[in-house]
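Trainee: structure here, sequence nowhere to be found:
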């Protein structure tokens, strides 16, 4: 009989053997079973629980900021598509937002539990009155960072999904141009297919630097990436912030 040493394992199970395996169950689809197994074996999910973040997505904005440094103490931040709140948690800690002086405003049509130092609005950002509600929540003051993790539920049709996410980025970028202070930053989720040339061209006119980044916590098999625009140049008088100005 071959021993463990001869097999080169030394009696230690491989990482593959150590993975939690989830069996299919009545009422659970194969896709949901695979998703559950991936979640249970995801180190970022475990870290999020251990560090008190509401989702693994918190590490995405945290890693992007660690490298590109757009958060600073005292800044005002708007979080579009905030649920379940991981990005707002990271932003609140980074800028020193408190219950007494909230510097972060988040918006989403989904319910969210309160976050200390964050003003949360239950509202669909695509609705016409949403920008005004955000500006009112900020006390009429400008923002230093506008970040968006918004995404529509996918249809499975790549071209349609791409157009839908580009639409979200466009309205988020338009809002950012309306409310950002000079020097501010804009961060938004994009998907495979990149950012439309017209939108990217518009952002390059309004920001000193624009680039795409895929943080380590973004799954390798995911088509998502993040668009970062830094150094907002400010708006000129009469500018409406539209991409076709």
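Mentor: Everything's here; your move. Just so it is clear, the model here is predicted, and its values are computed rather than measured.

Trainee: contacts, neighbours, all on C-alpha from now
Mentor: Noted.

Trainee: return the set of buried residues in the lengthiest helix in the chain.
Mentor: Ranked by residue count, the top helix of the chain under DSSP state H comes out as helix 158-179. Residues of helix 158-179 classed as buried: 161-162, 164-179 (neighbour count, 16 or more other C-alpha atoms under 10 Å).

Trainee: tilt between the very next helix or strand once past that helix and helix 158-179?
Mentor: Sequence-wise, the next helix or strand downstream of helix 158-179 (DSSP states H and E) is strand 180-190. Strand 180-190 and helix 158-179 are oriented at 170 degrees to each other (axes from the mean of the first three to the mean of the last three C-alpha atoms, to 10 degrees).

Trainee: buried stuff in strand 180-190?
Mentor: Judged by neighbour count (16+ other C-alpha under 10 Å), strand 180-190 contains these buried residues: 180-182, 184-190.

Trainee: near residue 116, how many other residues are there?
Mentor: A count of nearby residues for residue 116, using other C-alpha atoms under 10 Å, gives 16.

Trainee: leaving out chain neighbours, which residue sits closest to the residue most central in space within the chain?
Mentor: In the chain, the C-alpha closest to the average C-alpha coordinate belongs to residue 149, at a distance of 3.3 Å (C-alpha atoms, centre = their mean). Once flanking residues are discounted, residue 149 sits nearest to residue 189: 5.2 Å by C-alpha to C-alpha, 6 or more residues apart in numbering.

Trainee: just the element for residue 73, please.
Mentor: If you go by DSSP H and E, residue 73 is not part of any helix or strand.

Trainee: may I have the secondary structure class of the residue nearest to residue 183 when sequence neighbours are not counted?
Mentor: Leaving out its chain neighbours, the residue that sits closest to residue 183 by C-alpha to C-alpha, 6+ apart is residue 231, at 4.1 Å. At residue 231 the chain is in strand, as set by DSSP: H, G, I helix; E, B strand; the rest coil.

Trainee: from residue 119, how far off is residue 231?
Mentor: According to C-alpha to C-alpha, to the nearest Å, residue 231 and residue 119 sit 25 Å apart.

Trainee: related to what we said a few turns ago, which outside residues touch the longest helix of the chain?
Mentor: Outside helix 158-179, the residues that touch it by C-alpha atoms under 8 Å, 6 or more residues apart in numbering are 80, 126, 131, 135, 142-143, 146, 148, 150-152, 154-155, 186, 188-193, 195-196, 199, 203, 206, 234-235, 240-243.

Trainee: circling back to that earlier point, check contacts around the residue nearest to residue 183.
Mentor: Counted by C-alpha under 8 Å, 6+ apart, residue 231 has contacts 182-185, 207-209.

Trainee: returning to what we had before: between the buried residues of strand 180-190, which is closest to residue 56?
Mentor: Each of the buried residues of strand 180-190 was scored against residue 56 by C-alpha to C-alpha, and residue 189 proved nearest at 14.8 Å.

Trainee: another one to put next to it:
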């Protein structure tokens, strides 16, 4: 038996079976969809980013944690345009498009389809497939972050909001400064629902000025 591997597996099982947010999600999977529901709920409690009748773009939406929470907040007249490479079950007020947003053909096709719709918020929960190799993972993180930010230039309303998941890395300051140059208020959040050992953080930017 590989003792180190077995010890690591036991630690993973212990952490996940006792994890409050995992247990909460399992009890009502149809409502919460994923742990990310609770992260967004915590951000909303502090930053008050949602309003009734909003139009929102949700990048990396599957299985639907953020979209399901946002749908409750924006009401029946609101609209969410969601994208993910993985499938996602139906959510009220959500138009879901399955495809890879890193594929310029797919992304341009969807942007063209929704081009007349300027949104109040763009939110991105996209993560790369981590290899554990910094030289590979960090450029992938930066690329996905920039892709989400670039969408603001064409699709976000003046004074709109940008919410993006990122990770602590050597390119974070530059990315933060870029956001700070085009938004009035920029904050970094680390929700309690985010695992303490994870380097993930969330940037909340309000008041798009570009």
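Mentor: Here it is on my side, so go on. Bear in mind that the values here come from a model prediction, so they are computed numbers and not experimental data.

Trainee: quick one: TM-score?
Mentor: Remark: TM-score between the superposed chains equals 0.87 [TM-score structural alignment, normalised by the length of structure 2]; 205 aligned residues with a C-alpha RMSD of 2.3 Å.

Trainee: farthest pair within the contacts of residue 231 of structure 1?
Mentor: Farthest pair in the contacts of residue 231 of structure 1 (C-alpha to C-alpha) is 182 and 209. Separation: 13.2 Å.

Trainee: residue in structure 1 matching residue 135 of structure 2?
Mentor: Correspondence of residue 135 of structure 2 to structure 1, assessed by TM-score structural alignment: residue 159.

Trainee: then residue 207 of structure 2?
Mentor: By TM-score structural alignment, residue 207 of structure 2 lines up with residue 231 in structure 1.

Trainee: before we move on, what about residue 154 of structure 2?
Mentor: In structure 1, the residue paired with residue 154 of structure 2 is residue 178, using TM-score structural alignment.

Trainee: the strands in structure 1, which residues?
Mentor: For structure 1, strands defined by DSSP state E occupy the ranges 77-80, 104-108, 118-122, 143-148, 180-190, 207-213, 225-232.

Trainee: could you check the angle the last one makes with helix 158-179?
Mentor: For strand 225-232 of structure 1 against helix 158-179, the angle by the same axes, to 10 degrees is 20 degrees.

Trainee: run the angle between strand 225-232 of structure 1 and strand 207-213 for me.
Mentor: Going by the same axes, to 10 degrees, strand 225-232 of structure 1 makes 160 degrees with strand 207-213.

Trainee: swap in the second one?
Mentor: Angular relation of strand 104-108 of structure 1 and strand 207-213 on a 0 to 180 degree scale: 50 degrees, by the same axes, to 10 degrees.

Trainee: in structure 2, which residues correspond to strand 104-108 of structure 1?
Mentor: Under TM-score structural alignment, the match for strand 104-108 of structure 1 in structure 2 covers residues 80-84.

Trainee: residue in structure 2 paired with the residue nearest to the centre of structure 1?
Mentor: Checking with TM-score structural alignment, residue 149 of structure 1 has residue 125 as its match.

Trainee: dump the residue contacts of its match.
Mentor: When the contact criterion is C-alpha under 8 Å, 6+ apart, the partners of residue 125 of structure 2 are 58-61, 164-165.

Trainee: need the counterpart of residue 40 of structure 1 in structure 2.
Mentor: So residue 40 of structure 1 corresponds to residue 17, using TM-score structural alignment.

Trainee: and its match, what does it touch?
Mentor: When contacts are counted by C-alpha under 8 Å, 6+ apart, residue 17 of structure 2 touches residue 23.

Trainee: so how far is residue 108 of structure 2 from it?
Mentor: 42 Å.

Trainee: with residue 196 of structure 2 instead?
Mentor: In terms of C-alpha to C-alpha, residue 196 of structure 2 sits 37 Å off from residue 108 of structure 2.

Trainee: show me which of the two is the more surrounded one.
Mentor: In terms of neighbours (other C-alpha under 10 Å), residue 108 is the more surrounded of residue 196 of structure 2 and residue 108; the figures are 13 against 10.

Trainee: that one -> structure 1?
Mentor: Using TM-score structural alignment, residue 108 of structure 2 sits opposite residue 132 in structure 1.

Trainee: tell me, how many residues neighbour the alignment partner in structure 1 of residue 59 of structure 2?
Mentor: Using TM-score structural alignment, the partner of residue 59 of structure 2 in structure 1 is residue 80. Other residues within reach of residue 80 of structure 1, judged by other C-alpha under 10 Å, total 23.

Trainee: my read is that residue 80 of structure 1 contacts residue 108, right?
Mentor: Yes. Using C-alpha atoms under 8 Å, residue 80 of structure 1 is in contact with residue 108, at 6.8 Å.

Trainee: identify the contacts common to those two.
Mentor: Here residue 80 of structure 1 and residue 108 have residue 125 as joint contacts, going by C-alpha under 8 Å, 6+ apart.

Trainee: show the contacting residues for residue 127 of structure 2.
Mentor: By C-alpha under 8 Å, 6+ apart, the residues touching residue 127 of structure 2 are 60, 141, 144, 165-166.

Trainee: same thing but 7 Å
Mentor: Contacts for residue 127 of structure 2 were tallied using C-alpha atoms under 7 Å, 6 or more residues apart in numbering; they are residue 141.

Trainee: how much space between it and residue 62 of structure 2?
Mentor: For residue 127 of structure 2 relative to residue 62 of structure 2 (C-alpha to C-alpha), the value is 12 Å.

Trainee: ok, residue 6 of structure 2 next?
Mentor: Applying C-alpha to C-alpha to residue 6 of structure 2 and residue 62 of structure 2 gives a distance of 31 Å.

Trainee: more neighbours: those two, which one.
Mentor: The neighbour count for residue 6 of structure 2 versus residue 62, taken as other C-alpha under 10 Å, is higher for residue 62 (23 against 11).

Trainee: state the distance from the more buried one to residue 208 of structure 2.
Mentor: If you measure residue 62 of structure 2 against residue 208 of structure 2 using C-alpha to C-alpha, the figure is 26 Å.

Trainee: any chance of CSV for the strands of structure 1, columns distance to residue 71 of structure 1?
Mentor: Output for the strands of structure 1, formatted as CSV (distance: least, C-alpha to C-alpha, whole Å):
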stretch, distance to residue 71 of structure 1
strand 77-80, 9
strand 104-108, 11
strand 118-122, 15
strand 143-148, 8
strand 180-190, 9
strand 207-213, 16
strand 225-232, 11
